[in-house]
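[1] Turn this into a structure:
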Amino acid sequence: MKQFAELFMNLDRTNKTNAKVELMKNYFLTASDEDKLWALTLFTGRRPSFKVNRTQVKEWAAEEADIPMWLFQESYHSVGDLGETISLILPRSAATDSDRSLTEWFDYLHALPAMTEGEKRTHILNAWAQLSKHETFVFNKLLMGSFRIGVSQTLVVRALAEATETDSNVIAHRIMGQWDPSQTTFEQLILDKGENDNASRPYPFFLAYPIEGDISGLGNPGDWFAEWKWDGIRSQIIYRNNELFIWTRGEELSTDKFPELHFLSSVLPNGTVLDGEIVSYFDNKPMPFNVLQTRIGRKNLSKKVLEEAPVAFIAYDILEANGIDIRDWPQSQRRAQLETIHQNVPGQSYFNLSPLIDFKEWSELHDLHPLSRQNIAEGFMIKRKSSTYQVGRKKGDWWKWKINPLSVDAVLIYAQKGSGRRAELFTDYTFAVWGEDKKLIPFAKAYSGLTDAEIGQVDYFIKRNILEKFGPVRTVKPELVFEIGFEGINESSRHKSGIAVRFPRILRWRKDKKAEEADTLESLKGILEMYK
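    Now for the predicted structure:
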């Protein structure tokens, strides 16, 4: 645990990409195989659950620290992270120390679900007594399933590839899909050269880069395909060994969530992997993303939900054909293979090809681009016909040309502190527009879009203009105006404003505007009417 906690803290202290890769590489070179596997589990976003009650953990920590709960809560609101708060308030004994490995601590945690409440308390207090401050912080993050770290999967893959002297594309594929650190070994997962691959394993997704400058800079239009950029759930459909698997880009196995697509197991050739978008689909055309949202996260799909939010799969690539990895084929050849597959599927509206846009000059795409929203699309995907299917976000072969975001000018009314390095800064903001009664109505939260310098200036203002406190949330004097951009807008009965916006973000700080000049709820409703 000491070695992993040190790695965690060192990664948190640096923003330099190469430094992070070197730190992880050294860990993969020196840690035990068991610990490397558990570290990889955490780095790839897998967070085991140990069924602990966070409220009880707070109470046990406050009792152990011998402080009243109100003081614990104030400390928590100031720090912004529960695991870190507990690690800071607990008393320390220089005599206590533990040499348990990361793997042994996971074994320790896995005993919790079978324990009584009293046994859990003793078990957790015993762990806190053995660990240093930094180790306790990491232990708490594992305990409560809140472990996150500021490294992308691309950097993890790179570090592991360098440590094992293995091609990074191979590593990226091996760590995809379903695997359980308690049911496999580092040797089997990483070093077996693919012999342990399971039938459900997806391929790493190829991601597009935002277009830079004018599309005419891409050269000869004849070298490129163009298609709509669909607004859905990026997914891979896998049919191997006579079993169908549906994976989302977030590495969630979602086969049961889309029963409309199960018919593909009877029409796809064995050994087929398709890449595309799951969208809500009705009357032979996509529906807005908010329709799809009504069934995301539901454990049970009722007949009503299936009728009101039917889905289809829009395929735009094929990665495996007849059990053969064809990602090295050029895009044009893969497209031809995909069209052949689609032709052999009986007339089913649930499985569609993403149509290629017929154009000969870039000016034709320029003219068509403003119509993206009317086509329930986010813009264009532009793909080089000769390109292979690569891993991750690579510049040069796949580009996305998105439409400009919708936007309104809104007033900052609530703020909350961030976490980690931003635990002392107010970085989470709620924005409002003016209602008919001249009252501000909240409509969106946004966390990104400001520079570090601007965050510092906003934080300075907030700390000097707090009106009320509601737990960690602060009501702020309504003076600062920001342009808030968003990709989509829909009606919503769950929001006070009656409107929900998709992917809100701060576009710029409108220092030139006063609060009373911000937009109104009617402005938002006007945008909504335009894109209904």
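
[2] Could you use CA atoms for every contact and neighbour count after this?
    OK.

[3] Could you give the number of residues near Thr136?
    Neighbour count of Thr136, defined by other CA atoms under 10 Å: 24.

[4] Verify the stated contact: it with Ser87.
    Yes - taking contacts as CA atoms under 8 Å, Thr136 lies within contact range of Ser87: 5.5 Å.

[5] how close does the residue nearest to Leu11 when sequence neighbours are not counted sit to Arg158?
    Take Leu11 and drop its neighbours on the chain: the residue closest to it by CA to CA, 6 or more residues apart in numbering is Lys20, 5.9 Å away. Applying CA to CA, to the nearest Å, the value for Lys20 to Arg158 is 10 Å.

[6] got a list of what Ile441 touches?
    Applying CA atoms under 8 Å, 6 or more residues apart in numbering to Ile441 gives the contacts Ala432, Val433, Trp434, Gly435, Lys496, Ser497, Leu521.

[7] my bad, Glu339
    Leu353.

[8] What helix or strand is it located in?
    Assessed by DSSP states H and E, Glu339 sits inside helix 331-343.

[9] need the next SSE after that helix, C-terminal direction.
    Next in sequence after helix 331-343, counting helices and strands by DSSP H and E, comes strand 351-353.

[10] what residues does that following strand touch?
    Leu261, Ala312, Phe313, Ile314, Ala315, Tyr316, Glu339, His342.

[11] got JSON lines for those, with distance to Met381 and secondary structure too?
    JSON lines is the format used below for these (distance: CA to CA, whole Å; DSSP: H, G, I helix; E, B strand; the rest coil):
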{"residue": "Leu261", "distance to Met381": "24", "secondary structure": "helix"}
{"residue": "Ala312", "distance to Met381": "19", "secondary structure": "strand"}
{"residue": "Phe313", "distance to Met381": "17", "secondary structure": "strand"}
{"residue": "Ile314", "distance to Met381": "14", "secondary structure": "strand"}
{"residue": "Ala315", "distance to Met381": "13", "secondary structure": "strand"}
{"residue": "Tyr316", "distance to Met381": "10", "secondary structure": "strand"}
{"residue": "Glu339", "distance to Met381": "18", "secondary structure": "helix"}
{"residue": "His342", "distance to Met381": "20", "secondary structure": "helix"}
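
[12] how about this one, so we can line them up?
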Amino acid sequence: MCCTGMYAFAALLDALIYTRSRNAKLKLIADYLHATPDPDRGWAMAALTGDLDLPAVKPALIRALIEARIDPILFRMSRDYVGDTAETVALLWPAPDLPADPEPLGLTDAVERLRALSRSDAPAALAAMLDRLDAEERFALLKMATGSLRIGVSARLAKTALAQAFALDVEAVEEVWHGIHAPYPTLFAWAAGTGEQPTPDNVPVFRPFMLAHPLEDLRVDLQEYAAEWKWDGIRVQIVHVAGETRLYSRTGDDVTGSFPEVASAFSTPGAVDGELLVKGAFQGGTLEEGGGAASFNALQQRLGRKQVSAKMLADYPAFVRLYDILFDGAEDLRALPWTDRRARLEAFMPRLDSERFDLSQVVEAEDFTALEAIRAGARDAAIEGMMLKRRDSPYVTGRRAGLWYKWKRDPLTADCVMMYAQRGNGRRSSWYSDYTFGCWTDDGELLPVGKAYQGITDEELKQLDRFVRNHTLNRFGPVREVEKTLVLEIAFDSIHASSRHKSGLAMRFPRIARIRTDKPAAEADRIDVLKRLVT
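    All right, here's what the predicted structure looks like:
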């Protein structure tokens, strides 16, 4: 294996794809990291762990490039058969007229070039790179560019390989990983013995969240458990260390750049856990009214944006409703019981900007029956349910039985008609498993109201796949339009007004509850019925 460039990275990916053994995968990655210089190995680790972001390269751009070079129908049929865009394009890309030995493309050169591209410059630059590569290298470049490797290597496995390769403690690597930017020069300096170990004392690191089990049929004693509202935003952790603030999502992704007003308002050393929300049209409402928070639909306007305009900041101002405190300055509070941490959080609050941070209040009730009644009346757009937290629980990583429970409100349901189907990914790539469904207007038109792929068993998947194949009306690339005869009962958490959809509606967390072969399509729900559920 060549030790540098796109060729070496392509060879690594190819070997990992065809290797099943975990230990063998660890050795492949370790050998690559030892043989590859900086910063190539850092960018490779960013790709393996999902930390590489190349915003100018999108799947639509790649499809446009290949369809300009070969018959679009041939590409779509091939993509439908192969099940992977990068692999299909890599194999179909026509060989250009280049010198016999074109200059090899370096991995770092490719990454830095793609990171600096504007959307308008991206097509020509990416095409020029693909022209210089063979099929294996094209596959690696496209996988890396789209951030979707799917080679059987988790982020944890890649970090474990790095730790084993350089005799590091994997937990120490994991602890500081999200506080160091790719291509991780300080991390590899520590690994090579030429730099000091990065620590939480000098890096605003991410600590894994404490999570909850579903409550299901359990009833708890409110003397032992405290109740809070479960707000419908995105869970975030905010860390301020050594003069720097970072916002992390539940998966440890750095979302600081998407919410600069929140980051700039948190300048007190410490780490807190809360729900990122967007302010509603009114301020100072009660908890039952949403406490000033808008629906998740409003928050979606801000999610995933690398650059946030002044208008976006003004129209969708973000704030964080705090649940817990992990660190007060350098003091680690996670081992304290929830009651003590709650008291410390309440004492911490006056040091924060009240425009950007408030406190998720405890829901008081005489007993569990009274709490059930309170929860049943919670239909605000910003309330997703309740959290039940054992009062003596420490803040621990992941889900621990008996400590925290999430008690989501009962879902809404609607009977909808399947309109379109598309093949899934991974083990479902051979099945039509993603379904677009709609409801009727008063004029008898069927308009899409959502898309779902969850909630069905393997047997139901086979049943729906068979329906799609036997009742296809039209084909649009990988999408199949089907006869409008099958009703699906769809469960969803809430529904919101949306100008981006022809129906004017957007469902939150839709999933398939039942296949209604017993119900005629003409008796499915109407758009007006769903509009009355809008929050």
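
[13] need the contacts of strand 351-353 of the first structure in CSV with distance to Gly118 of the first structure, can you?
    Shown next, in CSV, are the contacts of strand 351-353 of the first structure (distance: CA to CA, whole Å):
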residue, distance to Gly118 of the first structure
Leu261, 47
Ala312, 50
Phe313, 50
Ile314, 52
Ala315, 53
Tyr316, 55
Glu339, 62
His342, 59
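
[14] how about the helices in the stretch 351-500 of the second structure?
    For the stretch 351-500 of the second structure, the helices defined by DSSP state H, counting those that start in this stretch cover 368-376, 458-470.

[15] Would you point to the one among those helices that's packed deepest?
    helix 458-470 (a mean of 15; mean count of other CA atoms under 10 Å).

[16] Which residues does it contact?
    Applying CA under 8 Å, 6+ apart, the contact partners of helix 458-470 of the second structure are Ala421, Trp431, Tyr432, Ser433, Arg480, Val482.

[17] Counting neighbours, what do you get for Pro200 of the second structure?
    16.

[18] now do Leu268 of the first structure
    Counted with other CA under 10 Å, Leu268 of the first structure comes out at 22.

[19] what sits against the alignment partner in the first structure of Tyr405 of the second structure?
    Counting by TM-score structural alignment, Tyr405 of the second structure corresponds to Trp399 in the first structure. The contact partners of Trp399 of the first structure, by CA under 8 Å, 6+ apart, come to Ala208, Tyr209, Pro210, Ile211, Met381, Ile382, Lys383.

[20] And the furthest pair within those?
    Using CA to CA, the two most remote members of the contacts of Trp399 of the first structure are Pro210 and Lys383, lying 12.0 Å apart.

[21] Of the two, which one has the most company?
    Lys383 (20 against 13).

[22] measure the match of Tyr405 of the second structure to Val433 of the first structure for me?
    Trp399 of the first structure sits 35 Å away from Val433 of the first structure, going by CA to CA.

[23] element containing Ser98 of the first structure, please.
    Taking DSSP H and E as the definition, one finds Ser98 of the first structure inside no helix or strand.

[24] How about the contacts made by it?
    Residues in contact with Ser98 of the first structure, defined by CA under 8 Å, 6+ apart, are Gln130, Leu131.

[25] Please apply the same query to Tyr453 of the second structure.
    Tyr453 of the second structure is in contact with Ser433, Asp434, Tyr435, Arg511, Ile512, counting by CA under 8 Å, 6+ apart.

[26] Show me what it aligns to in the first structure.
    Correspondence of Tyr453 of the second structure to the first structure, assessed by TM-score structural alignment: Tyr447.

[27] follow-up on the earlier one: how is the residue nearest to Leu11 of the first structure assigned, secondary-structure-wise?
    Under DSSP: H, G, I helix; E, B strand; the rest coil, Lys20 of the first structure falls in the helix class.

[28] Same check on the one 3 residues further on?
    On the three-state scheme (three-state DSSP), Leu23 of the first structure is labelled helix.

[29] Next, count neighbours for it.
    16.

[30] equivalent range in the first structure for stretch 464-473 of the second structure?
    Aligned using TM-score structural alignment, stretch 464-473 of the second structure spans residues 458-467 in the first structure.

[31] End to end on the matching stretch, go ahead and measure it.
    Termini of stretch 458-467 of the first structure sit 15 Å apart (CA to CA).

[32] Fine, thanks again, bye for now.
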